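Undergrad: this is a predicted model, with the sequence first.
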Amino acid sequence: MEIVTSVEQDVGLTVSSTIPSSQNDINPRQQNTWPNGPFVTDGRYIRDTIGASIKYAGVNWPGHGEVMIPEGLQYQSIAAIVSKIGSSSGGIGLNAIRLTFAIQMVDEIYANGGKDITLQKAFVQGLGQTNGTRVLNQVLAKNPQFTINTTRLEVFDAVAAECYRQKIYVHIDNHISKGMWCCGTGDGNSWWGDTYFDAQKWSRGLAYMASHAKTWPAFVSLSLRNEPREPTSNPSLAKSTYNWQTWNTYMRQGAAAVHAANPDILIFLSGLNYDTTLTPVVRNQPLSPSQTKFNLADFPGGPQKKIVLELHNYETGATSCSSLQNNLYNNGFQSMTSNPGNGINVFPVMLTEFGFAMDANTYKGVYATCLANYLPTQTAGWFIWVLVGSYYVREGIQNFDEAWGLFTRDWTNWRSTGYVNGVLTKMARDTLAR
């Protein structure tokens, strides 16, 4: 049996999502137990059910690549990875993960009669028969609770369960539609209506994941879409729809799908130009080419205080901290100031991606040191890009070594112990102490 939800909007769009009834009415949360959810927004703050201010100090853990399961499990067990992230087992003191997924995973579930595909099929599909079988065997050796018939979502379930055991918030992010490396303006995933970016399948996928994750007690929030950007491979689409008015239409559609499926979770909205700007939303300016302005009441979840803004920043060549801070302020962090001024929309704002090469010296530069000081003073949550030491496959290269990864290629050590032990752990402590 399936439950179909439909949300009509005055922009002429219909949101339809099909939610498995076995997931629909499950909510394991209990009052006054960690994570003390569901969370709500309170001006620039996020608060739990006992009124405490909640900040995220987290890391991105990708699961949106061609295999479509969280990376690194051929090298370490889920428990071992999570223990190094958090604080309960002597880790580095982070309290959140941004777990990414591809809409393709949900599309394949629907195409398969509502059943997810197995790890055996996922690895062969993503890496080929020989390498896929080899890497799967490595995953099973490190994670013996799984078998070749375990499904992809059961791996996501296991990650979420371990995060709950170690008191780490789970934030899920729709990173891309087609499972692959992200992001480029010509990759077919850039904008609603692009080659792989079907708006109705996107809404359906968001609703499915929001509903499925109801069974995860550590699940607290969801991002609607990673890095909306100009679809340069489709000039007519870019000319006709790449604008704030269209953004507003589809963000409302996505929020409607998520809120109907799971009204407890926070919903994150990302901006244009690879999510580097949300200026008209924050400054209450017209959402061009229309004269309409952002209205929280238009967003399902808005009146329930469920909407959060997210930004990305990769100004790694910054030579001035004040200039970097001004850019962040003007692109969206103005919403977090204690005295924002007339007409400013006040929201919690998070930097859900920033990162740089994890070598011996880059972290000593302006970009990394500036963010390490700026974000805690803004009481702004953040997720560094990226946890992985390597990817199952990235841009056609298997076992791709990630120079920006916190882990070494084999996921056994920190790639830059100077940064992790000397800067990142302090940044987390400073963020969570405020």
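TA: Looks like it came in fine. None of the values given here were measured: they were computed from a predicted structure. Numbering: from 1, shown residues only.
Undergrad: CA atoms for contacts and neighbours, from now on please.
TA: Will do.
Undergrad: OK, contacts around residue 53?
TA: Residue 53 makes contacts with 45, 46, 47, as judged by CA atoms under 8 Å, 6 or more residues apart in numbering.
Undergrad: show me the residues you listed that map onto strands.
TA: Using DSSP state E, the subset of the contacts of residue 53 located in strands is 45, 46, 47.
Undergrad: hmm, back to that, which of the contacts of residue 53 tops the neighbour count?
TA: residue 46 (25 neighbours; other CA atoms under 10 Å).
Undergrad: distance of that one from residue 194?
TA: Counting by CA to CA, to the nearest Å, the gap from residue 46 to residue 194 is 34 Å.
Undergrad: list the buried residues for stretch 132-148?
TA: 132-133, 135-143, 146-148 (16 or more other CA atoms under 10 Å).
Undergrad: find the nearest non-adjacent residue to residue 406, please.
TA: Nearest residue to residue 406, sequence neighbours excluded (CA to CA, 6 or more residues apart in numbering): residue 387, at 5.0 Å.
Undergrad: what about versus this one:
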Amino acid sequence: MAKSSLLLLIFIVLQAVFASSHSFSYPLSINNKRIVEEKTGQRVKLRCANWPSHMSVMLAEGLHKQTLSNIVTNISSFGLNCVRLTWPTFMFTRYFNQTILQTLDDLKLEEIKLGIMKHNNDFLNMTHPQAYAFVVKQLFSANIMVVADNHVSKPKWCCDSDDGNGFFGDSSFDPDEWVQGHTLAAQFFKNLSNIVAISLRNELRGPNQNVAAWYSNMRRAALAIHHQNPNVLMIFSGFYYASDLRFLKQTPLNVEPKNKVVFEAHNYPYWNPNWGNKSANSVCASMKSDLEENVGFVLSDDDYDSPLFISEFGMDLIARAQSDERWLTCMLTFLAERDIDWCWWGLQGSYYLRQGKVDAPEVYGLNNFYWNGTTYPQFRKRFQLLLNTLQDPSSKAPYSHILYHPQSGLCVKADQNYNQIRLGDCKKASGWNQEGDKIKLNGDHCLKSLGTEGDPAVVSSDCSSSDLSSSWKFISHSGLHLQHNNTGLCLDKDRNSSILVTNKCICVGDDTGCLDNPQSQWFQLVPTNVE
């Protein structure tokens, strides 16, 4: 038996051994627009990061700088339970038997080869699919799920509209070879149980996009995938860089089984140039309206039981531009409101080779350039609410709300005596509800303002309808400002502490040119039925 075949057999056997004792209940399925464990019906929320493995080396990035075990440990340290591990079609159709070493030598990446030899020497003699499987197995041992994303056909950086990988019929995107690649991949992934989903194609784009080809080819590939591997979820993206699924309103996808169908979408701050030159309230409202119109509608469309997976969103974590920060705060409210599954772009701090540059940096990555620390130490605090499951179709608990402050990532909590309120961690932060013009906590205490700018907000057991000090209304284009009794004062985070105060409302009118920063006054009632 060839050495490569023996290694593959060992991987599959080890995978089966791990599967017998793993704590997750695989496979996954769909119920009531949620991803759930098929056996228990319990919600499984995907909270992921993208880990590219689709570029010219066809190997998960970063293995020239850190051991695989260290990288996987770091993924868990971010609070993530999933990675979207990308792959190119040609890895299965043209390079199935080629080793990592051969590819590195072909690309003349001597420095990268030496790094992999130092940190992960065993990978060099693996074929590309074997290396992919080995990474998946290591993720399995850390209870991390994998979305296997067909990112491109030809291994390279993605994406340009004219790069040959954009749509069916492009120079590197032959539909028959693509279906063949999915058939081989689905069969190969069958014994890797933590590959819970296959994303059929990343960011369709370019002048050849058309509805007829989308339906024909997506249905054909889905049939092949499900035949080879009936356990995996199948994730479908739309047009224009995964930003548009509106064609589904006219013609349902009609892929069986429907309890394996998920839709995905992407969003980035540079898609809307107005974040830096128009009111953040109006831009946020526009962005969320566009998301709802173009992709979010699947969550309310009766023709689909499918969830929505925001499988890419991210920003420059080095520059941290104010416009990007405003985008992120707005995006967090979109994700939190319906507890949407999500995946940050990206995990990687560098690439082996990107657009001709060896060891190229990635400013969007959670890992730093050396993969030994993070560029975003605030990640777990900022994302703490989204790292939790907020809505579960199997829960018997009644719904209440969390009063969320997305700029900080914190939640509004009262002290033990129900006097002062402040921002704190989001554990046990539910119990808020809106009843008319009252914002109530645990049904019997109301949010109040003392009526003067800069004074702290409080909670009180006096919730009488005639009490105007406890009258509040969500206002502004974004709908995220909580104004007190039409006074022009809004709930706000104190600049020097975690206490909440009332201050003059920022940019809540119709002046779209108001460029003051309103984020400290953005609050959201997020529904939850998870205790």
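TA: Structure received. Remember, predicted model here, so these are calculated numbers, not experimental data.
Undergrad: surely residue 440 of structure 2 is in a helix?
TA: No - counting by DSSP: H, G, I helix; E, B strand; the rest coil, residue 440 of structure 2 is not found in a helix; it is strand.
Undergrad: how many neighbours does the spatially closest residue to it that is not a sequence neighbour have?
TA: Nearest non-adjacent residue to residue 440 of structure 2, counting by CA to CA, 6+ apart: residue 446, 4.4 Å away. Using other CA under 10 Å, the number of residues around residue 446 of structure 2 comes to 26.
Undergrad: my guess is residue 446 of structure 2 meets residue 435, correct?
TA: No - when contacts are counted by CA atoms under 8 Å, residue 446 of structure 2 is not listed as touching residue 435 (9.9 Å).
Undergrad: using the three-state scheme, assign the residue nearest the centre of structure 1.
TA: Nearest to the centroid of the C-alpha atoms of structure 1, with distances taken as CA atoms, centre = their mean, sits residue 173, at 3.0 Å. What three-state DSSP gives for residue 173 of structure 1 is strand.
Undergrad: aligned against structure 2, show me the partner of it.
TA: Mapped onto structure 2 by TM-score structural alignment, residue 173 of structure 1 lines up with residue 149.
Undergrad: give the contact list for that match.
TA: 84, 85, 86, 87, 198, 199, 200, 201, 202.
Undergrad: quick one: map the last one onto structure 1.
TA: Under the alignment defined by TM-score structural alignment, residue 202 of structure 2 is paired with residue 226 of structure 1.
Undergrad: in the stretch 301-434 of structure 1, which spans are strands?
TA: Under the criterion DSSP state E, counting those that start in this stretch, the stretch 301-434 of structure 1 contains strands at 307-312, 349-353, 382-384, 390-394, 397-401.
Undergrad: which among the contacts of residue 53 of structure 1 gets closest to residue 376 of structure 1?
TA: Taking CA to CA as the measure, residue 376 of structure 1 lies nearest residue 45 of these, at 13.2 Å.
Undergrad: shouldn't the closest one be in contact with residue 347?
TA: Yes - assessed by CA under 8 Å, residue 45 of structure 1 is found in contact with residue 347 at 7.3 Å.
Undergrad: before I go, just wanted to say thanks for your time.
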